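Asks: Kindly return the folded structure for what I paste below:
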Amino acid sequence: MTDKVLILGGSGRVGSCVAADLANHTEAEITITGRHLASSQLISDRLGSQVQFQVLDLAETEKLEDAIASSNLVIHCAGPFHYRDANVLRTCIQKGVNYLDVSDHPSFTRKAVASRDDAIAAGVTAIVNTGIFPGISNSMVRHDVEQFDEPERIHLSYVVAGSGGAGITVMRTTFLGLQRPFEAWIDGKWQMVKPYSNRETIAFPAPYNRLGVYWFDMPEAFTLAETFPVKTVITKFGTLPDFYNHLTWSVSHWWPASWLRNPNVIEFLAHVSHRMTRVTDKFTGIGVAIRSEVTGRKNGNVARYCSTLVHENTAVAAGIGTGSLAQLLLDGKLKKPGVWPLEQALPTDLFEQTMQSRGVKIQRGWMP
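Replies: Purely as a prediction, here's the structure:
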């Protein structure tokens, strides 16, 4: 029988890229959902006959349950996840349907993994934080950690050019991440860190080269610390062109906290930023760069290992990250009942195979 995949929020930029990756690499029947018919129907038409569109709002509980029950795999792409509960995941567990999402906020990750025991009992494999970052970045770190006898420190940096091709949602996510300080695992203890602080210049591969990155609240900040026996996990983010970083820093440090917790202010900032990137995208592109650096002990000596990845389109890269996992689940090559962040579920050998099949190149090596 043909596998049926339901992509919630599949008419968005990232969701449609996930659908495109699945259409290219599987024979599954794919249904993408959205709240509006006209533009979403155009997207499904562009993706071909393998992809169908269904009007669906996540608030329509019965309709959502029916759609999940008739699927073999559900992929949740309807962000931002700051506002989401884990109802879709819980419904998948109740219906015995495997689950993926592109969630990118720690609050949602914690809600999701709370259902781990229920998923194990139901035999459901659920993986959260897939995509590009978090997602492919987590698997890069896992590979790097595995090179050490005693890993001690993880430094994970990301940079996105302009909008990243991901639309206004990525703008909302950025400003929502400025709302409050967060915990980071530093020197073996949890410490509070202010978002968009501690600028650090990182050497990314061309064409990004040396760029500034800042502390940013990501699920990896705690999932990597829980997964690997390290003393420090650093997660930093930056944008191109660099003046966006300075604008974001000023919002984070100078604007009253009450403003940043006002949904209307977040929407205003997101829309203004999106209009700005429509101009700058023409000059900067919409790509992404990731750099993973792990420090630890190898054969008794202190050593550093680094992995880097560059992709010309951030949304397409996210589609590859999630689509490759979906393919593994549909093919029966990945099965781990429970709810897991990516680095706890995907073995490195399978990660390597899927990246090679999609032509994604990751540069790696020991550092001086």
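Asks: CA atoms for contacts and neighbours, from now on please.
Replies: OK.
Asks: ok now do the residue nearest the centre of the chain, which residues does it touch?
Replies: Taking CA atoms, centre = their mean, the centroid of the chain lies closest to P134, which sits 3.5 Å from it. By CA atoms under 8 Å, 6 or more residues apart in numbering, the contact list for P134 reads V102, S103, D104, M218, P219, E220.
Asks: do you know how far the residue of the chain most remote from its centre is from D149?
Replies: Using CA atoms, centre = their mean, the residue of the chain lying farthest from its centre is G300. It sits 34.7 Å away. Distance, G300 to D149, using CA to CA, to the nearest Å: 8 Å.
Asks: And the helix or strand where Y158 lies, what does it pack against?
Replies: Assessed by DSSP states H and E, Y158 sits inside strand 150-161. Counting contacts by 3 or more CA pairs under 8 Å, 6 or more residues apart in numbering; DSSP states H and E, strand 150-161 packs against helix 137-145, strand 210-215, strand 232-240, strand 288-298.
Asks: of all those, which lies closest to W249?
Replies: strand 210-215 (8.8 Å; CA to CA).
Asks: and after the closest one, which helix or strand comes next?
Replies: Downstream of strand 210-215, the first helix or strand assigned by DSSP H and E is helix 220-227.
Asks: chain center to that following helix: distance?
Replies: In terms of CA atoms, centre = their mean, to the nearest Å, the centre of helix 220-227 is set 14 Å apart from its chain centre.
Asks: For that helix, buried residues please.
Replies: E220, A221, F222, T223, L224, A225 (16 or more other CA atoms under 10 Å).
Asks: A206: which of these is nearest?
Replies: Distance to A206 across those (CA to CA) is lowest for E220, with 24.9 Å.
Asks: give me every residue that touches the closest one.
Replies: P134, N138, T235.
Asks: okay but the second one is in contact with W340, surely?
Replies: No - counting by CA atoms under 8 Å, N138 stays clear of W340, with 12.0 Å between them.
Asks: These two: which has the busier surroundings?
Replies: Shown here are N138 and W340; by other CA atoms under 10 Å, N138 has more neighbours (25 against 22).
Asks: next up, for comparison:
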Amino acid sequence: MTDRVLILGGRGRIGSSVAQDLATHTQAEITITGRSPAIEKTGSLLLEKPVQFLMLDLAEVDKLRKAIAQSNLVIHCAGPFHHRDTNVLQLCIEQGVNYIDVSDHRSYTIKALSCHDQAIAAGVTAIVNTGIFPGISNSMVRQGVEQFDNPEKIHLSYLVSGSGGAGVTVMRTTFLGLQHPFEAWIDGKWRLVKPYTDREMINFPSPYGRSGVYWFDMPETFTIPRSFPSVKTVITKFGSVPDFYNYLTWMAANIFPKWLMQRHNMIEFLSYVSHFMTDITNPFSGIGVAVRAEVTGQKNGKIATYCANLVYENTALASGCGTGSIAQFLISGKLKKPGVWPVEEALPTDLFMEAIQSRGMQINHTLAD
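Replies: Sure, this is the predicted structure:
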């Protein structure tokens, strides 16, 4: 029987990257959705295999319920997720259909995880925050944590060149993340942190080298302390290439009036201007991503540090690899874990490494006292 996968928001840059990964690594029948009539080009990618298209707005609940009921797996790529409800997830649980999303905000993650017991009762495996960061980054942390007797500190650093190959939605996500201070797990306590502060210079692999990153609210800041209770500090920082984008983002976070940054029109204006600017700089900066996961803890009675680095030439495609690989494992039956989970709790390291290798990605890591 052919597996049927429904990708909500599948015509966007991230959604089409997920569709491409699935078309490459599975035999699934793929249906993508969009709110306007289909066009020949799906996002920025032309898929090797044909996909079906369904015009669908998430507010059309009856139509959405029917589409989910006709699927074996639903992948939710219709962001931003800052103000999304969990209706899609709840409909999947109601219909007994497995669920994945590319959500990237704490508020949505908290709401999704609250459906955990319902998913267990329905036998539904639901995995949130898949993609590159969060997603592959979470699995890099898990791999590091497993090297220690007692992991204590996790430092995640992300760097994206230009637009990252993503669309305006990702730009919206960035500016929405600048609106409010957020809680970070530091020295065993939740402490309030201002976004895009505390610039730190990190040594990334070539071609990036030493680059600046800043505090940024990510779901990992919330889920990793829950997943690994012995960890006392979790730091998540983000930066852009070229560096002048960091200064513009810092200004938006720290100089622009808060009331202005909380207006929808302002977010839209900044998102479209930023995307226009990256269209100009992408040919020079590239659209790649670097992820650095550093774990410090006790191993054999000594303090040691594990550091893992991943570099990929296209951020959107990397996100497709992260989400697509988890979808592949769910479809094949290699991954089955009823409940609602963040990636680091759902995906075993052996499957993660299988996904990385099969997609031509490489993680370099070191472990030092």
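Asks: Let me see the TM-score of these two.
Replies: Counting by TM-score structural alignment, normalised by the length of the first structure, the TM-score of this superposition works out to 0.98. Behind it: 367 aligned residues with a CA RMSD of 1.1 Å.
Asks: Let's have the helices and strands packed on strand 150-161 of the first structure in a markdown table, adding distance to C306 of the first structure.
Replies: Listed next are these as a markdown table, based on distance: least, CA to CA, whole Å:
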| stretch | distance to C306 of the first structure |
| --- | --- |
| helix 137-145 | 7 |
| strand 210-215 | 15 |
| strand 232-240 | 14 |
| strand 288-298 | 4 |
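Asks: Which one of the ones you listed lies nearest to T280 of the first structure?
Replies: Of all these, strand 232-240 sits nearest to T280 of the first structure, with 8.9 Å by CA to CA.
Asks: Return the list of helices and strands in contact with the closest one.
Replies: Strand 232-240 of the first structure is packed against strand 150-161, strand 182-186, strand 210-215, helix 220-227, with contacts defined by 3+ CA pairs under 8 Å, 6+ apart.
Asks: Which of the contacts of P134 of the first structure sits closest to T354 of the first structure?
Replies: Of those, the one sitting nearest to T354 of the first structure (CA to CA) turns out to be V102, at 17.5 Å.
Asks: Can you name the residues that contact that closest one?
Replies: V102 of the first structure sits next to I75, H76, C77, V128, N129, T130, G131, P134, G135, T322 when contact means CA under 8 Å, 6+ apart.
Asks: Could you pick out the longest helix of the second structure?
Replies: helix 264-285 (DSSP state H).
Asks: List the buried residues in stretch 154-166 of the first structure.
Replies: Here stretch 154-166 of the first structure shows 154-166 as buried, counting by 16+ other CA under 10 Å.
Asks: what secondary structure does A126 of the second structure sit in?
Replies: strand (DSSP: H, G, I helix; E, B strand; the rest coil).
Asks: Let me know how buried the residue nearest to T296 of the second structure when sequence neighbours are not counted is, in neighbour terms.
Replies: Nearest non-adjacent residue to T296 of the second structure, counting by CA to CA, 6 or more residues apart in numbering: T305, 4.4 Å away. Using other CA under 10 Å, T305 of the second structure has 20 neighbouring residues.
Asks: was I right about T305 of the second structure contacting D369?
Replies: Yes - the pair T305 of the second structure / D369 is scored as a contact, 6.2 Å apart, by CA under 8 Å.
Asks: Can you list the residue ranges for strands in the stretch 1-150 of the second structure?
Replies: Taking DSSP state E, counting those that start in this stretch as the criterion, the stretch 1-150 of the second structure carries its strands at 4-8, 29-34, 52-55, 73-76, 98-101, 125-128, 150-161.
Asks: from those strands, which stretch is densest packed?
Replies: Per residue and on average, the most neighbours among those fall to strand 125-128, with a mean of 28 (mean count of other CA atoms under 10 Å).
Asks: Which neighbouring elements make contact with that strand?
Replies: Judged by 3+ CA pairs under 8 Å, 6+ apart, the packing partners of strand 125-128 of the second structure are strand 98-101, strand 339-342, helix 343-346.
Asks: and it, how far out from the chain's middle?
Replies: Offset of strand 125-128 of the second structure from its chain centre (CA atoms, centre = their mean): 13 Å.
Asks: Please apply the same query to stretch 149-158 of the first structure.
Replies: Between the centre of stretch 149-158 of the first structure and the centre of its host chain there is 19 Å, according to CA atoms, centre = their mean.
Asks: returning to that earlier point: with distance to D279 of the second structure added, can I get the strands of the stretch 1-150 of the second structure in CSV?
Replies: CSV is the format used below for the strands of the stretch 1-150 of the second structure (distance: least, CA to CA, whole Å):
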stretch, distance to D279 of the second structure
strand 4-8, 26
strand 29-34, 24
strand 52-55, 28
strand 73-76, 26
strand 98-101, 27
strand 125-128, 30
strand 150-161, 11
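Asks: now for the ones you listed, which one comes closest to A346 of the second structure?
Replies: A346 of the second structure lies closest, by CA to CA, to one member of these: strand 125-128, at 7.0 Å.
Asks: And that closest one against the first structure, how far off on average?
Replies: In the superposition against the first structure, strand 125-128 of the second structure averages 0.1 Å from its aligned positions (mean CA distance after the TM-score superposition for the first structure).
Asks: Show me the contact partners of that strand.
Replies: Strand 125-128 of the second structure is touched from outside by 89, 98-103, 109, 112, 119, 336-343, 346, with contacts defined as CA under 8 Å, 6+ apart.
Asks: counterpart of that strand in the first structure, which residues?
Replies: Strand 125-128 of the second structure corresponds to residues 125-128 in the first structure, going by TM-score structural alignment.
Asks: need the contact list for Q70 of the second structure.
Replies: Q70 of the second structure sits next to R4 when contact means CA under 8 Å, 6+ apart.
Asks: Check D242 of the first structure too.
Replies: Per CA under 8 Å, 6+ apart, neighbours of D242 of the first structure: L211, G212.
Asks: What's the match for it in the second structure?
Replies: For D242 of the first structure, the residue aligned by TM-score structural alignment is D243.
Asks: Distance of its match relative to G212 of the second structure?
Replies: D243 of the second structure sits at a distance of 7 Å from G212 of the second structure (criterion: CA to CA).
Asks: cool, S163 of the second structure as well?
Replies: On the measure of CA to CA, S163 of the second structure and G212 of the second structure end up 17 Å apart.
Asks: and what of I110 of the second structure?
Replies: Going from I110 of the second structure to G212 of the second structure by CA to CA gives 29 Å.
Asks: Which residue of the two possesses the greater neighbour count?
Replies: Remark: of I110 of the second structure and G212, G212 carries more neighbours, 22 against 13, as counted by other CA under 10 Å.
Asks: Which residue is the nearest non-sequential neighbour of that one?
Replies: Per CA to CA, 6+ apart, closest to G212 of the second structure is M201, 4.5 Å.
Asks: now swap in G296 of the first structure and tell me
Replies: P151 (4.2 Å).
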